[in-house]
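Asker: Structure for this input, please:
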Amino acid sequence: MFFLDSIKRSLYMIVPFAAYYVMYALFTSIGKLIYGMAVADGGETADFMRAHAQSYKSWSAVCVYVLLVIGLWILFNKSDPLENRLIKEKKGFIRILLNVFFFGGSAAVFLNILAGYIVDLLKIDTSGTSSFNTDTPFVPGLLLFVFLSPLVEEMTFRWLTFGRIKKNINVPAALVVSSLFFGVIHGDAVKAVYAFIMGFIMALIYQLSGTFVLAVVFHMAANAFIFIPPYMLKGGGASEGAGLATGVVMLLLSVVFGWLVYGGTKKEQ
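Answerer: Purely as a prediction, here's the structure:
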């Protein structure tokens, strides 16, 4: 009986993670099928699709993530109610929201700069890994990386995975395991460590504030601070000294805004 109960509890905790992957694979396959059918017959349609393959891929990904938001909400909204305590109580919410936004942005920039130095120091080959890049059209890229991807990932890993593990085991286990899952989906070791740290912070924000929206805002800010600057600096670059100085500044800002977020959420509890 204990064995069966353990299996049920384990399945209950990983169902959202599995649902995310199944729906993602299904919707992505449909997008690829549509593209394949469009280019199979040849003619002007095929030529147009091939010429705009990157744009199609980007907008197709946007559609996939919109469907993921809808699918996750339909599947889990009733069984796993969202926590948004600070919004309901309206206690200093805007101030905390702004602190979370700048905390997310500064932490993301600092950790990315740090990761860059570690990669160079250890001579890690990252040529086969994917990242934000300016080949992606800006508008669908903005929608996907800054808004939809953070929302879907927060629904999957903080709202559902973290929430269910917390309910069935405890908060420390939920913080670590949900962050490990979040790190695993980001591919190579460097990104996995970055994602684990960021995932842990976002789960901690959700736990301390009882407000899912704050975790989403942190994630959106982090992605925005990484995604948008390359478009603004296209054709330019920064020296090693400038990168180091930026990293130090972002570390200090991360500490300041992180402390403000912690103090703000604790005060409003």
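Asker: rest of the way, CA atoms for contacts and neighbours
Answerer: Will do.
Asker: Hmm, residue 198 and residue 182 touching each other?
Answerer: No. Contact criterion Cα atoms under 8 Å: residue 182 and residue 198 do not qualify, at 9.0 Å.
Asker: Those two: which has the busier surroundings?
Answerer: A count of neighbours by other Cα atoms under 10 Å puts residue 182 above the other of residue 182 and residue 198, at 26 against 22.
Asker: What separation is there between the more buried one and residue 217?
Answerer: Distance of residue 182 to residue 217, given as Cα to Cα, to the nearest Å: 17 Å.
Asker: Residue 32 now?
Answerer: Taken as Cα to Cα, the span from residue 32 to residue 217 is 31 Å.
Asker: got it, and residue 59?
Answerer: Applying Cα to Cα, the value for residue 59 to residue 217 is 23 Å.
Asker: quick one: which of these two has more around it?
Answerer: Neighbours per residue, other Cα under 10 Å: of residue 59 and residue 217, the larger number sits with residue 217, 25 against 19.
Asker: That one touches residue 94, doesn't it?
Answerer: No. Counting by Cα under 8 Å, residue 217 stays clear of residue 94, with 11.7 Å between them.
Asker: Here is a second sequence; please produce its structure as well for comparison:
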Amino acid sequence: MIESTTKSYPSVSQSFGITGILILGVLLFSPVDLLLNKFIGKEASMLICYLLSIGIPSWIVYLIRKRKTDAHSFNLTVKNKRIIPFIIIAAIVLLMGVVGPITSLIPIPESFKKALIGLVSQRGVFTFMLMVIAAPVLEEFIFRGIILDGLLKRYSPTKSILVSSLLFGLVHLNPWQFVTGFIIGIFSGWVYYRTRSLSFSIIIHAAANLTGFLMRFFIDVDSSMNASLLDMYSRLINLILVIAGSVLIVSVCVYFLRKEFERLKDRNGCIEDTI
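Answerer: As a prediction, the model looks like this:
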């Protein structure tokens, strides 16, 4: 059942506008990274640049939402802690066993490889703060807390989740992170729809980003970018087993999550799962 559109924000077109504001913020504040890099180092400058380029537009969007809907806060309550292990496992397995093979099929231009290697080589505390703390909080507040929450008041859960996930992928401005954002966004959006708690979406995002951060210490990025998908898994059967096993694990997690959501619905009269 779709909720009333009274005082709901945003619509689909407004959601694209929000994404445009975020992209504009990234473009406008990108010189800050180049300027500060000379004085405080690459990782610290990237963190500050991110906080400015995403934080300021996010604050603007929050003020617009507040003016249009009178909504002053976000739901961060965690009513059922039992779902946390399942969402963390599902997020990590989706990233490693589903997103990884898909993104490996997308060719990386030589001009982009050097920049990507330099980015992935950053493993310090400021990069950790950006990936595991700042990005999950700010991006989930926008894409699940504002965009998805508003869309769910206007449209079906399926349409709302797909649109918010599509925009979440697009804002990363490259095809590799688009795939990651879209797939993880669908899972995070579904969990948000069933719980209406932003904390779970932040946990999912943080778990995926922490996995990506830790992988930087164990993977030779240069060689992995030059290897084919089959080379990375040695044999086709290994690739099939990884993907099939990942799908199975995620399916089991989703099964138990649905059971927990049903318990929560029976206890609190939550919205029905129609997806």
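Asker: now the longest helix anywhere in the second structure: how far from the chain's centre is it?
Answerer: Longest helix in the second structure by number of residues (criterion: DSSP state H): helix 236-268. Mean-position distance between helix 236-268 of the second structure and its chain equals 18 Å (Cα atoms, centre = their mean, to the nearest Å).
Asker: That helix - contacts with which helices or strands?
Answerer: helix 84-93, helix 229-233 (3 or more Cα pairs under 8 Å, 6 or more residues apart in numbering; DSSP states H and E).
Asker: So for residue 242 of the second structure, which of those helices sits nearest?
Answerer: Evaluated over those, closeness to residue 242 of the second structure peaks at helix 229-233, with 8.9 Å, by Cα to Cα.
Asker: Which other helices and strands does the closest one contact?
Answerer: helix 236-268.
Asker: in the helix it packs on, what counts as buried?
Answerer: In terms of neighbour count (16 or more other Cα atoms under 10 Å), helix 236-268 of the second structure has its buried residues at 239, 242-243, 246-247, 249-250, 253-254, 257-258, 260-262, 264-265.
Asker: try stretch 60-68 of the first structure
Answerer: Under the neighbour-count rule (16+ other Cα under 10 Å), stretch 60-68 of the first structure has 60, 61, 62, 63, 64, 65, 66, 67, 68 buried.
Asker: How about the secondary structure of the second one?
Answerer: Secondary structure assignment for residue 61 of the first structure (DSSP: H, G, I helix; E, B strand; the rest coil): helix.
Asker: quick one: what's aligned to it in the second structure?
Answerer: Mapped onto the second structure by TM-score structural alignment, residue 61 of the first structure lines up with residue 49.
Asker: any idea how far the helix or strand hosting residue 24 of the first structure is from the chain center?
Answerer: Counting by DSSP states H and E, the element that carries residue 24 of the first structure is helix 2-40. The gap between where helix 2-40 of the first structure is centred and where its chain is centred comes out at 18 Å by Cα atoms, centre = their mean.
Asker: do the same with stretch 95-112 of the second structure
Answerer: Distance of stretch 95-112 of the second structure from its chain centroid, counting by Cα atoms, centre = their mean, is 17 Å.
Asker: go on, stretch 210-224 of the second structure?
Answerer: Taking Cα atoms, centre = their mean, one finds stretch 210-224 of the second structure lying 19 Å from the centre of the chain it belongs to.
Asker: what do you get for stretch 61-73 of the first structure?
Answerer: Relative to its chain's centre, stretch 61-73 of the first structure lies at 14 Å (Cα atoms, centre = their mean).
Asker: next one: stretch 45-64 of the second structure
Answerer: A distance of 16 Å separates the centroid of the chain from that of stretch 45-64 of the second structure, by Cα atoms, centre = their mean.
Asker: Over to stretch 250-270 of the second structure?
Answerer: On Cα atoms, centre = their mean, the centre of stretch 250-270 of the second structure falls 22 Å from that of its chain.
Asker: residues in contact with that stretch?
Answerer: For stretch 250-270 of the second structure, contacts defined as Cα atoms under 8 Å, 6 or more residues apart in numbering pick out 80, 82-83, 86-87, 89-90, 93-94, 194-195, 271-272.
Asker: Which of those sits closest to residue 141 of the second structure?
Answerer: Set against residue 141 of the second structure, the nearest of the contacts of stretch 250-270 of the second structure by Cα to Cα is residue 195 (14.9 Å).
Asker: quick one: contacts for the closest residue to residue 120 of the second structure other than its chain neighbours?
Answerer: Using Cα to Cα, 6 or more residues apart in numbering and skipping the chain neighbours, the partner closest in space to residue 120 of the second structure is residue 216 (6.3 Å). For residue 216 of the second structure, the contact set (Cα under 8 Å, 6+ apart) comprises 120, 121, 123.
Asker: The second one maps to what in the first structure?
Answerer: Under the alignment by TM-score structural alignment, residue 121 of the second structure pairs with residue 135 in the first structure.
Asker: That match falls within a strand, correct?
Answerer: No. Assessed by three-state DSSP, residue 135 of the first structure does not belong to a strand; its assignment is coil.
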